[in-house]
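[1] Turn this into a structure:
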Amino acid sequence: MMKVFLTGAGGFIGRNLIKKLHEQNIEVLGCDNTGGRDDIKKISLLDYDELKKQIAEFQPDTVIHLAAIALAIYGNTSEIYNVNVVGTEILLKVLSEVCKNKVKLILISTAGVYGNQSEEFYHEDLPFNPANHYSYSKMVTEYMLRQHPDLEFTIVRPFNIIGVGQRQVFLIPKLVEHFAKKSRELHVGNLKPERDYVDINYCVYILSELAQRNDMKHSIYNICSGVGHSVEDIIEILAEYSGHNPEIVVDPAFVRKNEVWRMVGDPTRLLDFVNGKKCSDFRKTLIDMYEYSKNNMI
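    Predicted coordinates for the structure are as follows:
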């Protein structure tokens, strides 16, 4: 039986990925800061000794490194670099020291490493141009892999992953909640920036394929749909479907000073890897999130 070690296992992507891997009869050992399940241990990425002990005992075939502080607006800059950069270096060191066979590492980076670009669709060969500390930290982790030639690695750059069960600290679930509650006012930042939104089920499908297959032609893959939507588009879809039209207030507190105005991925490389299987329709995912939020309001 194939064995996968998964960091950040208790997060949005992690929870869905564990379910997907279990469905495929893959043994999974996850870690995060909370634990609470037999297959998820409470281990900090910064705890070298415990991380080394667990990985040495488990001897994974593949490691999927999801754990990170992933909010672009997270206020504690030093903690971003401590967890995302120092934590990754500790993980890489442990893998080099204790894995008896050559382990495959899937590093989850971010499309944020591209920042603002002149290209309409962001392909994997574009130069780095990160616009916030989270994206800078992920750029550093990509460079760090070059110091570990003993590891076989694939870098994944997800665009905006969305779906049922996502925390409301992120834009889409926050908008969905306001429409489900029929809030009279909706406070937002810039309305014009376009993002490439990807359904969580497609994301974990891609990650499970990368974990199991060895026929990758490239070392870096976007996870994207190739279609962009602005905040205006999202509000329009939710208003049309729900029949609710809140007052839209552009709040300076939510306006980013260093905005990336369009971030839409080029899925060419990804689609070649999965034989043309595309992401599900954005509108369907958005409506699924709305219906779930409406039916599960406290």
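
[2] drop to CA atoms for contacts and neighbour counts, all remaining ones
    Will do.

[3] Quick one: residues contacting the residue most central in space within the chain.
    The centroid of the chain falls nearest to residue 158 when counting by Cα atoms, centre = their mean (5.4 Å). Neighbour list for residue 158: 108-111, 203, 222-224 [criterion: Cα atoms under 8 Å, 6 or more residues apart in numbering].

[4] repeat that with 7 Å
    110-111, 222-224 (Cα atoms under 7 Å, 6 or more residues apart in numbering).

[5] neighbours of the residue nearest to it when sequence neighbours are not counted, just the number please.
    Counting by Cα to Cα, 6 or more residues apart in numbering, residue 223 is the residue found nearest to residue 158 once chain neighbours are left out, at 4.4 Å. Using other Cα atoms under 10 Å, residue 223 has 29 other residues around it.

[6] And residue 223, how far from residue 18?
    Remark: distance between residue 223 and residue 18 (Cα to Cα, to the nearest Å) = 18 Å.

[7] likewise residue 105?
    From residue 105 to residue 18 the distance is 16 Å (Cα to Cα).

[8] now do residue 26
    In this view, residue 26 and residue 18 are 9 Å apart by Cα to Cα.

[9] circling back to that earlier point, show me what contacts the residue nearest to residue 158?
    By Cα under 7 Å, 6+ apart, the contact list for residue 223 reads 156-159, 203, 270.

[10] ok, now with 10 Å
    By Cα atoms under 10 Å, 6 or more residues apart in numbering, residue 223 lies in contact with 110-111, 156-161, 196-198, 202-204, 206-207, 265-267, 269-271, 279.

[11] Which ones among those residues map onto helices?
    With DSSP state H as the criterion, helices contain 202-204, 206-207, 269-271 from among the contacts of residue 223.

[12] Nearest to residue 169, out of those: which one, please.
    residue 203 (19.6 Å; Cα to Cα).

[13] which residues touch that closest one?
    13, 16-17, 158-162, 223-224, 279.

[14] and it, how far is that from residue 159?
    10 Å.

[15] now the strands: where do they sit in the stretch 1-150 of the chain?
    For the stretch 1-150 of the chain, the strands defined by DSSP state E, counting those that start in this stretch cover 3-7, 27-32, 40-42, 62-65, 104-108.

[16] Dump those strands to TSV, plus mean neighbour count and distance to residue 181.
    Listed next are the strands of the stretch 1-150 of the chain as TSV, based on neighbours: other Cα atoms under 10 Å; distance: least, Cα to Cα, whole Å:
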stretch	mean neighbour count	distance to residue 181
strand 3-7	24	34
strand 27-32	23	32
strand 40-42	20	34
strand 62-65	23	36
strand 104-108	22	34
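
[17] one more to line up against the first:
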Amino acid sequence: MNTITRLVFVTGCAGFIGFHLSKRLLEEGILVLGIDNINDYYDTALKTDRLSILKQFQNFRFVKGSIENQELLESLFEEHDIDIVVHLAAQPGVRYSLTNPHAYIQSNLVGFATILECCKKHQIKHLIYASSSSVYGNNKKSPSSVSDRVDQPISLYAATKKANELMAYTYSHIYRLPTTGLRFFTVYGPWGRPDMAAMTFSNAIIAQQPIEVYNYGLMKRDFTYIDDVKESIFRLIKKEPPSEAASFHKIYNIGNHQPVELITFIQLLEEQLGKKAVLKLLPLQPGEVLETFADIEELANDINYKPTTSIEEGINKFTKWYKWYKKLP
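    Predicted structure coming up:
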């Protein structure tokens, strides 16, 4: 295992995964420089609340700004002795990409290019960046392996994430920049995004509003609890980065390896929240995939860790936080 001697730069530090990872690093005594533009894709109060927790640590510095701001990014790399970059800032969401494509081009492509250029120029030791399980599209093979072909994305969001992987590979190949891409599989847990299943469904259950359940609830998702995600990233940070033997570029699935039907996920939330959901069963929506299921063998071998949180335990922890945060009885 390698030791971090200087500073980790976390983009999207006020986001769901960025917050949890930053907090873990700070608790370990590691210096963290965080950036986030606090955009209004979802309620900024949640981002501000996450950020207020991080700001309690003396080893944390926050900068408000966008990753596509080349001048700002270059000044941060010049000013700080950055050791490792964990790039989590992005425009997320499949459905939003159907109506707001330009947001994805700017953040996920222009922003990522800016990150790559800064990492190259300043000879960053390791760039770890967020990809997505969406790159698998509707591949029929299950579970999804990082060796599978992923050249048929079915949403613009997925296309930008696949583009990120190709861009990273190019910089690794040409400039010998060590990069690691992480294909996240439906991350959930405390402080989660309001546009994702756990929070969306919980809000609807409490308000007794209809939940739109696509493919009649039969879609399966490889729900991955946030603690397992942050532990995986933390171990990759501590690990030696990809070397010439791996072409300086690696991709891992970050999943739970246990797909769960959406209807089962909702039923578990009902049990913990003590209310029945009002379901509006609908056909499959364009851009959505039928099943996500991660092959995590390579990740488990390389970091000596695999997710340990069952869906029942994860939902229990999420709903406890949810009721506390929403001030519910």
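
[18] Looking at the second structure now, which of the contacts of residue 203 of the first structure still hold up?
    Counting by both residues aligned by TM-score structural alignment, their matches' Cα atoms under 10 Å, the second structure reproduces these contacts from those: 13, 16-17, 158-159, 161-162, 223-224.

[19] and residue 192 of the second structure, what is it in contact with?
    With Cα under 10 Å, 6+ apart, residue 192 of the second structure has these contacts: 15-17, 19-20, 46, 198-199, 226, 318, 322.

[20] Just the helices from the second structure, written as ranges.
    Under DSSP H, the second structure gives helices at 16-27, 44-54, 70-79, 96-99, 101-104, 111-121, 156-175, 197-207, 226-238, 262-273, 297-303, 311-325.

[21] now, of the ones you listed, which is deepest in the fold?
    helix 16-27 (a mean of 22; mean count of other Cα atoms under 10 Å).

[22] Mean deviation, that helix versus the first structure?
    On superposition with the first structure, the mean distance recorded for helix 16-27 of the second structure (mean Cα distance after the TM-score superposition for the first structure) is 0.8 Å.

[23] That helix relative to strand 7-11, how many degrees between them?
    160 degrees (axes from the mean of the first three to the mean of the last three Cα atoms, to 10 degrees).

[24] matching residues in the first structure for helix 16-27 of the second structure?
    Under TM-score structural alignment, the alignment places helix 16-27 of the second structure onto residues 12-23 of the first structure.

[25] Show me the common contact partners of residue 203 and residue 159 of the first structure, please.
    In contact with both residue 203 of the first structure and residue 159: 223-224, using Cα under 10 Å, 6+ apart.

[26] who touches residue 181 of the first structure in this structure?
    Here residue 181 of the first structure is in contact with 244, 293-294, 297 (criterion: Cα under 10 Å, 6+ apart).

[27] mind redoing it with 6 Å?
    With Cα atoms under 6 Å, 6 or more residues apart in numbering as the criterion, no residue contacts residue 181 of the first structure.

[28] and the gap between it and residue 249 of the first structure?
    17 Å.

[29] Likewise for residue 277 of the first structure?
    Residue 277 of the first structure is 38 Å from residue 249 of the first structure, by Cα to Cα.

[30] Looking for the alignment partner of the residue nearest to residue 158 of the first structure in the second structure.
    Residue 223 of the first structure maps onto residue 254 in the second structure, by TM-score structural alignment.

[31] got it, and residue 69 of the first structure?
    So residue 69 of the first structure corresponds to residue 91, using TM-score structural alignment.

[32] Equivalent analysis for residue 132 of the first structure, please.
    By TM-score structural alignment, residue 132 of the first structure lines up with residue 155.

[33] rewinding a little: looking at the contacts of residue 158 of the first structure, which one is closest to residue 168 of the first structure?
    Taking Cα to Cα as the measure, residue 168 of the first structure lies nearest residue 110 of the contacts of residue 158 of the first structure, at 19.5 Å.

[34] What is the burial count for the aligned residue in the second structure for the closest one?
    Residue pairing (TM-score structural alignment): residue 110 of the first structure is matched to residue 132 of the second structure. Around residue 132 of the second structure there are 21 other residues, counting by other Cα under 10 Å.

[35] Surely residue 132 of the second structure touches residue 187?
    No. At 10.4 Å, residue 132 of the second structure does not count as touching residue 187 under the criterion of Cα atoms under 6 Å.

[36] Residue 99 of the first structure and residue 5 of the first structure, how far apart?
    For residue 99 of the first structure relative to residue 5 of the first structure (Cα to Cα), the value is 12 Å.

[37] I should have written residue 228 of the first structure there, sorry.
    Residue 228 of the first structure is 33 Å from residue 5 of the first structure, by Cα to Cα.

[38] Kindly report the same for residue 155 of the first structure.
    16 Å.

[39] which non-adjacent residue is nearest the corresponding residue of the second structure for residue 87 of the first structure?
    Counting by TM-score structural alignment, residue 87 of the first structure lines up with residue 111 in the second structure. Nearest in space to residue 111 of the second structure, with sequence neighbours left out and distances taken as Cα to Cα, 6+ apart, is residue 68 at 3.9 Å.

[40] What lines up with the one you found in the first structure?
    In the first structure, residue 68 of the second structure lands on residue 46 (TM-score structural alignment).

[41] Hmm, its match is touching residue 87, no?
    Yes. Using Cα under 6 Å, residue 46 of the first structure is in contact with residue 87, at 5.2 Å.

[42] contacts for stretch 21-40 of the first structure?
    2-9, 41-44.

[43] Which single one of those is nearest to residue 145 of the first structure?
    Nearest to residue 145 of the first structure, judged by Cα to Cα, of those is residue 7 at 16.5 Å.

[44] burial count for the closest residue to residue 298 of the second structure other than its chain neighbours?
    Once flanking residues are discounted, residue 298 of the second structure sits nearest to residue 252: 7.3 Å by Cα to Cα, 6+ apart. By other Cα under 10 Å, the residues close to residue 252 of the second structure number 22.
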